[in-house]
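**Student:** Based on what follows, work out the 3D shape:
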Amino acid sequence: MAIPTMGVVVLDCPDPLRLADFYARMLGWTVDPGGDSTWAEVLDTDGRRRLAFQEASGFVPPQWPSGEHSQQLHLDLDVPRAHLEEAEREVLALGARLIQDDADGTRDFRVYLDPAGHPFCLCLCDH
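**Tutor:** Here you go, the predicted model:
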């Protein structure tokens, strides 16, 4: 049996509270701002922390796709097929940018950048 358990995924960014707000609003979760402006977390509907955001001075966003400035990690967010367009409108209104569409439906995902430049995907799911 493993001793460690998964704690939280942490994303570097220039403004932790702004990015926490983006993800909390997109996922329907809440922001726990922490003790200072250098750290913020988002909590799921059960109150468990799921994502955290850490201030990084001199932050340089990844470039997608790029070998020179790789993404290092990205989040795949599941979206039922019937709600993909609605989900896209919502993430764009929150400040995301579409950087790769689904090629007229030939791919089952679309790639976006969050307000700090981290890539994430809206992926079709069957639930």
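**Student:** drop to CA atoms for contacts and neighbour counts, all remaining ones
**Tutor:** Noted.
**Student:** Check which helices and strands the helix or strand harbouring residue 76 is in contact with.
**Tutor:** Residue 76 belongs to strand 75-80 when assigned by DSSP states H and E. In terms of contacts (3 or more CA pairs under 8 Å, 6 or more residues apart in numbering; DSSP states H and E), strand 75-80 is packed against strand 119-125.
**Student:** Let's compare: structure for the following, please.
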Amino acid sequence: MTLAKLDVVVLDCPDPHALAAFYAEVLGGTVEVQSEDGDEWVDLTVPGGGKLAFQAAPGFVPPRWPSPDHSQQFHLDLAVDDLDTAEKGVLALGAKPLDAEDRERTFRVYADPAGHPFCLCAC
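**Tutor:** Predicted structure coming up:
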């Protein structure tokens, strides 16, 4: 018996609309604004039914990667068919390479426009 099921992964960020648009271009899906009481909250429902949400966080400080002194807290692994094609796409959308130099590995690490680390992983 499970006690709960995963509903949504929420990312704090300075601009929920912009970060939702970035991930919508990367993953596809539908963006829906869920602002309530002045709180900025944007949902992205991706193909297959998973959800990411983006919450405005005043004073947001992005994680540092890699840093033994400051944990990245979490990251997303995104499965892709072609690493080179996916890399070109995420860079064009504003991602920054963090550790994409080793072309022999099956993954590459980037930061989204708000600074959250994510990996493109060959399936």
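**Student:** For the strand holding residue 76 of the first structure, buried residues please.
**Tutor:** Neighbour-count burial for strand 75-80 of the first structure, counted by 16 or more other CA atoms under 10 Å, picks out residue 79.
**Student:** now do stretch 56-75 of the first structure
**Tutor:** 61-64, 71.
**Student:** Also compute the angle for the strand holding residue 76 of the first structure relative to strand 119-125, please.
**Tutor:** Interaxial angle, strand 75-80 of the first structure versus strand 119-125 (axes from the mean of the first three to the mean of the last three CA atoms, to 10 degrees): 30 degrees.
**Student:** among the buried residues of stretch 56-75 of the first structure, which two are most distant?
**Tutor:** By the measure CA to CA, 61 and 64 form the most distant pair in the buried residues of stretch 56-75 of the first structure, at 9.5 Å.
**Student:** Confirm that residue 10 of the first structure sits in a strand.
**Tutor:** Yes. Residue 10 of the first structure: assigned to a strand according to DSSP: H, G, I helix; E, B strand; the rest coil.
**Student:** That concludes my questions; thank you for your assistance.
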